[in-house]
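Chemist: after the sequence you'll find the predicted model.
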Amino acid sequence: MPNFPARRGNEPQSLNPFNLRHYGWLADWIFFRPSRFSAYLYDANPEVYRRRGWARVRGSFKVPAYRNLYGMGLVSTLFLLLSIASLLGFYTLSSAQGHNSSIETVAAISPQRVVSASAGDFQGAASIKVWNLETGGVEYSLDDHRNRVEALAVTTDGTRLLSAGGDRRLRVWDLDRGELLHKLKPHDRWIETVAVTPDGTRGISGSADRTLKVWDLESGELIHTLKGHTGTVTTVAVLPENRLLSGSEDSTLKLWDLGAGTELVTLQGHNAGVTVVRAIGDRAVSGSTDGTLKVWDLERATAVHTLTGHENEIRAIAAIGDGQAISASADRTLKIWNLNDGTLVHTLADHTGWVEDVVVTPDGTRAISASSDRTLKIWDVRQGTLLHTLVGHREWIRSIAITPDGTRVISGAGDRQPKVWDVQSGRELPLKTTNRIAAIATVGFSISVVWVCLCAVLTSAIALAAATTSFGVAGTVILALAIAMTSAVVFTVVFVFADVLQVNPHFYQQFGELDLDADTVRLIYSLAIGTLASVTFNLVNRQALGVFAPFVFLMLLAAGIGVFEASILQNSQIITTKRLIAGVKIAWTVAITFNLSVLLGSVRAIFYPIDAIAWLRGRRQTHPVRRDESLVLPVPQSERYLYRALHRDEREGLREIAAVARNPFQRAISQRVLYRYLHENSDPLHFLYRWLEDPELEAYAIAPVTASDWALIPSRRQLLLGELNGRLVECSGEWGNQLAERCVWFLTAWRRSRRQTPLTRFAGVLYELLDETHLQAARFPVLTPESNYNDLKNYSGGVEIAHSLNALTAFLGYQTLGELQTAAEWVALMAKKGLYERHDDAPDSFGVAEGTQTQPDSAVETLRERLVPTSGAVRPAVLDAIARLAEIAASTRTPTAASCESQLAVLARSTAALADLDAVVTSELIDPECTIVRKIIHQWQGAIARAIAQVNRNSSPV
């Protein structure tokens, strides 16, 4: 029986969970050198390694090396969890420095502080952030809204903030402490607009439920509900004398008494919904989707001017001193109006998109507009000229606000990151703290992503290794299936998480578009599944099965899904052909589109770049064919590398070839190299016999895993000889892997040297002779035609080998006790043919003078002392074995008249002598002669046993 493959090099005898380098060793074993992992487990405790089931699980916990492996699994899992935590931490840190959805509205609190509010993120929640313009960072986030924030209002003293939006509730915040003071009772529908009275005691909210509500900001109690509009309330303006003006989609404006909570008057005149209203002096200006503005005299409740000129709806209005106002429209223009006479002063036309918002500096000299064209523009109001175009946003700008001192403008857009601009110079003022923290978070996030991926891969690999350790092939495959199903959930989460990253402004700046479409994710997932299958089956030394199993499984799955689609999911379709086509389409998608990328993963495509890098760095010493035991596809210069290795150091080169031949996909390369080197060698037979003397080649070709593996897997020596002979060598104890290896053998046949020569035929003889099962077989392979070894005489040493095998073949022919007793005469005949030299004092016929009748027993007894082999004759070790056999054969002779007791005694001594010779031959003689001699001994033992039985029958009374 072969030996278990031994480890070579400076690899650790026991892995240490607290040594990071040992994780590298383990990863290298799992992904590239699974035989080393098997050897590690075997060396740790051979008895536990050979156990099966729960006995192996229980025993593994008693072995330090096994326990350390489990410890590495726990440590790697902990690292994975910590990596995920750091990933989420860096994401949270980055998110805290910006919004995760488009900024809907902004407002100024003071010259140093502004506030921005966003739409709902992927979970529906919106955020409000208070920014400190001096430090350039977020002071705090106000997080309580469950939907987009549509409107903000700040009290005059800057201590309170009102916010409202899609979740129907108005919230009151303390801006000094960043705390929620009140969550007011909800409207029936979303809130469109909010305002606060000049004294900061009351707040007003207007909603799509067509009502306005007046609130006490100190107590949070509802004071009035103002009803009267028949459409969504879109805009409000607080007026002096405790009055309120509201505009609605019902095309009207209403004037309210806030003290009494009653409607004072309804203002009609617009032909479409009112979008914005502003109180300017003792008048009010409203804008509508009909493209007109109206100037209202509130005392008389009449429109004093209708301002026409815009060609699309009015989006915003701002007051300018000296009785002027500026309007922004979706027609891409702004217009400056004289409200006293209703005349147009200037038209500002330089935007290429809707003008969404406009603000004016406190001194009334400049106006800043924001547009869907992603720019802001600063205008000279008096001259009606463009001063600066502010470029920086990547998305539609939705809202702008100017600080009370008029020096800075803050803008909010769909790119989720507010920007601050200097009004005088038009330069962007970077949010330094935010940018610095965001940069750190982005780098940390990127590193964490890589670390999470590495930890996930390593943890999965160690889990597979632990399953192999405890449960063998079945446990490893079951765990791999569990990992595959879990990974499906993971890839779904990746889809969602990609959308989350996409809405983070800092990650967007760093990573750009994260467009993970279904085809990309399917490709990545299928590659992962194929790679997982490859690693799993390689770990349990089933390389061939690792390539074909997922392919066959998915083909069967595709057929099943196709049938299910056609017969169940399409059962409402009455046309059979359409049902059939639907089933075929989905089966084709799984079987071809998905399965091809799975196959790409199962052939280890993702590992080839790693092998290539290692090859480029180390050249000859790290060629992939030697470094990666599980290569599937051919690698350039593999044959050249192995051939050179043989020339550099024949013994080491042969061991490298044996290691490569362990892989069924690279076995043909090993055969080609051996074939070439053998036939170019000046002494090919001795080269073959040197294989037989190398103890490392006596190891199993593949490390056994299952119980059947121990009995069926050949040695490395047998594998190489069988390949050289051009035969398929079974290297597995399971039918599935045997079938897969047969497929591989036929697929790679074109890469082998297939011409038979005397050397390759002799390799086949040696292969058969090395099979110990032949000891019990009725027909022994050496009894095949003599041409298998007689035609070796043309090679150096061939005569010696041919005579040795011929001699042993003759002895194998002795099947009975009578034939056995002619062995001594055969030895004498061989000596006369000159295959032995005699000492000068050696008598003819082994001490028997010509013409005498002396028994040859004494001559046979001196055979080993008196004869030595001639040059090119029988090998010395074989000669010694033959002489011993001849002595034993001669000792079986007894006189015809000898008693039964004497005959039995002689035969018993012969049996004991054969047993002693068997032990000597096993320890001193090498294969293949060792196997032949042992077969001879077994045959002779059987012949003597039959003779003893015959003597016993003859001596029994009738």
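Modeler: The structure has been received and is ready for your questions.

Chemist: alpha carbons only for contacts and neighbour counts from here, please
Modeler: Will do.

Chemist: the helices in the stretch 551-700 of the chain, which residues?
Modeler: With DSSP state H, counting those that start in this stretch, the ranges of helices along the stretch 551-700 of the chain come out as 576-588, 595-602, 608-618, 624-627, 638-648, 650-661, 667-680, 684-693.

Chemist: next up, a second structure to put side by side with the first:
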Amino acid sequence: MKLKRFLLRYYPPGIILEYEKGGCLRTKSIDLLDLTPETSPDELLAEIQQSEPLITESRADQVKQLIVRLQQKQGQQDHHRFCFFKELKAHILPLTNVAFDKSGSRFITGSYDRTCRVWDTASGSELHMLEGHRNVVYAIAFNNPYGDKIATGSFDKTAKLWCAETGKCFHTFRGHTAEIVCLAFNPQSTLVATGSMDASAKLWDVETGDEVATLTGHTAEVLSLRVHTLIGHSGEISNVHFNWDCSLIVTGSMDKTCKLWEAVSGECVATLTGHKEEVLDVCFDLSGQLVATASADGTARVFSVNTHQCLVTLEGHDGEISKICFSPPGSRVLTASSDRTARLWDARSGVCLQVLEGHTDEIFSCVFNYEGDTIITGSKDNTCRIWY
């Protein structure tokens, strides 16, 4: 094996090694999820060298410099205040979801009008319209970090794989017996996972379009090939999210609780309580240290993954919160509500930093780009808004 070059990943912190083996160019990542500005670069370098033979003594100084750069990025204070940039009348019927590609230069929208549309973020111009579904397009995703494919899931019980550059449909995935409500690519972009109201998840081969496996017992997206039936909630599961290394799963439920599960064993390790109504959305931050929950009780909460304690309660919305996400650095939380606003919060103090107003109906989708300096909100008013 011959090391060719390093690539830096800021969110979550990590160093990508590009190396040659058997005449082929390959990559592997060194995830530094526990890195903080206080971490000793020398001690961390020693740990990396012990476990990674590609990091020879001649490369040590270079790796140390990369560690310091990651720490400097972490130490930067996020004072960015978002300003409304543009409103897009994206569809003739309400939107269902929005999603960015990794660079943030393009985003996609799904809609009740049975289409998915691809947009240029900077100009707000439509690049492609993906037509072919016979019912609501509910779940959408780019195959980030590559961004050359798009997957769509529909209430017509099918999912489709598209070319992001041309809008051509590569495959239609058939097999679910009820609406598809969520989907995701695996990190290698070789599989698409779909979750359906038929209480199953399916894995599909991106190259051939064939069904690889059916995973029964789930009602939300599955991002790991080895999964278990997670039994413990007393109500319908509203969402499922994996942490970065897929070692933990968090589920939100209509029983007003969230649960943390070990992905390998399927064992429930904690129940996160406190909400007074249904939990409608859950997510990890990119480091996997925090969990955020959104509820029909109009509040959101941030929990510690390690202690399982609620760190802050985010109060201020006048309606249910249907969507929640962390900024890439994890210092901020974004919520979308039926009160027609989105709110930006400090993840540690729980202080509301900004209210994003202007939609005329409930907001049900919100997302950051990879750098965390652009937000898109999607609303039942048939528009999405871009905020810089």
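Modeler: Cool, the structure landed. Because the structure is a prediction, the values reported are computed rather than measured.

Chemist: now for the helices of the stretch 551-700 of the first structure, which one comes closest to residue 274 of the first structure?
Modeler: Across the helices of the stretch 551-700 of the first structure, residue 274 of the first structure has its closest neighbour in helix 576-588 (52.8 Å, CA to CA).

Chemist: what residues does the residue nearest the centre of the first structure make contact with?
Modeler: By CA atoms, centre = their mean, the mean C-alpha position of the first structure lies nearest to residue 528, the distance being 4.8 Å. Contact partners of residue 528 of the first structure, counting by CA atoms under 8 Å, 6 or more residues apart in numbering, are 598, 601.

Chemist: also the one 4 residues further on?
Modeler: When contacts are counted by CA under 8 Å, 6+ apart, residue 532 of the first structure touches 480, 484, 601, 602.

Chemist: out of those residues, which is nearest to residue 420 of the first structure?
Modeler: Within the set of those, residue 484 lies nearest residue 420 of the first structure; the separation is 48.4 Å, counting by CA to CA.

Chemist: am I right that the closest one is in a helix?
Modeler: Yes - when classified by DSSP: H, G, I helix; E, B strand; the rest coil, residue 484 of the first structure is found to be part of a helix.

Chemist: now which residue in the second structure aligns to it?
Modeler: In the second structure, nothing lines up with residue 484 of the first structure, judged by TM-score structural alignment.

Chemist: tell me how many other residues crowd residue 484 of the first structure.
Modeler: Residue 484 of the first structure is flanked by 19 other residues according to other CA atoms under 10 Å.

Chemist: quick one: it from residue 905 of the first structure, how far?
Modeler: Counting by CA to CA, to the nearest Å, the gap between residue 484 of the first structure and residue 905 of the first structure amounts to 70 Å.

Chemist: check residue 464 of the first structure too.
Modeler: With distances defined as CA to CA, the gap from residue 464 of the first structure to residue 905 of the first structure amounts to 62 Å.

Chemist: those two: which is more packed in?
Modeler: More neighbours sit around residue 464 than around the other of residue 464 of the first structure and residue 905, counting by other CA under 10 Å; the figures are 27 against 14.

Chemist: which SSE is that one in?
Modeler: Following DSSP states H and E, the helix or strand that holds residue 464 of the first structure is helix 432-502.

Chemist: after that helix, next one along is what?
Modeler: Heading C-terminal from helix 432-502 of the first structure, the first helix or strand you meet, by DSSP H and E, is helix 505-511.

Chemist: in the second structure, what stretch matches that next one?
Modeler: So helix 505-511 of the first structure is aligned with nothing, judged by TM-score structural alignment.

Chemist: pick out the most distant pair among the contacts of residue 532 of the first structure.
Modeler: For the contacts of residue 532 of the first structure, the farthest-apart pair by CA to CA is 480 and 601; their separation is 14.5 Å.

Chemist: which residue in the second structure lines up with residue 271 of the first structure?
Modeler: Residue 271 of the first structure maps onto residue 234 in the second structure, with residues paired by TM-score structural alignment.

Chemist: can you count the residues close to that match?
Modeler: A count of neighbours around residue 234 of the second structure, defined by other CA under 10 Å, yields 11.

Chemist: also residue 501 of the first structure?
Modeler: With neighbours defined by other CA under 10 Å, the count for residue 501 of the first structure comes to 19.

Chemist: can you give me the helices for the second structure?
Modeler: For the second structure, the helices identified by DSSP state H occupy 41-51, 60-75, in order along the chain.

Chemist: which stretch of the first structure lines up against the last one?
Modeler: Residues of the first structure matching helix 60-75 of the second structure are absent, with TM-score structural alignment as the criterion.

Chemist: that helix vs helix 41-51, what angle?
Modeler: Here the directions of helix 60-75 of the second structure and helix 41-51 differ by 120 degrees (axes from the mean of the first three to the mean of the last three CA atoms, to 10 degrees).

Chemist: before we move on, the earlier item: which one of the contacts of residue 532 of the first structure is nearest residue 126 of the first structure?
Modeler: Distance to residue 126 of the first structure, by CA to CA, is smallest for residue 484 among those, at 35.8 Å.

Chemist: measure the closest one to residue 550 of the first structure for me?
Modeler: For residue 484 of the first structure relative to residue 550 of the first structure (CA to CA), the value is 11 Å.

Chemist: now swap in residue 70 of the first structure and tell me
Modeler: As for residue 70 of the first structure, its distance to residue 550 of the first structure is 28 Å (criterion: CA to CA).

Chemist: one more: residue 375 of the first structure?
Modeler: The gap separating residue 375 of the first structure from residue 550 of the first structure is 54 Å, by CA to CA.

Chemist: try residue 579 of the first structure
Modeler: Applying CA to CA, one obtains 27 Å for the distance of residue 579 of the first structure from residue 550 of the first structure.

Chemist: check residue 314 of the first structure too.
Modeler: When distance is defined by CA to CA, residue 314 of the first structure is 63 Å away from residue 550 of the first structure.

Chemist: same deal with residue 235 of the first structure?
Modeler: Using CA to CA, one gets 63 Å for the distance from residue 235 of the first structure to residue 550 of the first structure.

Chemist: which one's more surrounded, those two?
Modeler: Here residue 235 of the first structure and residue 550 are set side by side on neighbour count (other CA under 10 Å), and the busier one is residue 235, at 24 against 21.

Chemist: now for that one: what does it line up with in the second structure?
Modeler: With the correspondence set by TM-score structural alignment, residue 235 of the first structure lines up against residue 220 in the second structure.

Chemist: how about residue 152 of the first structure?
Modeler: With TM-score structural alignment as the criterion, residue 152 of the first structure lines up with residue 140 in the second structure.
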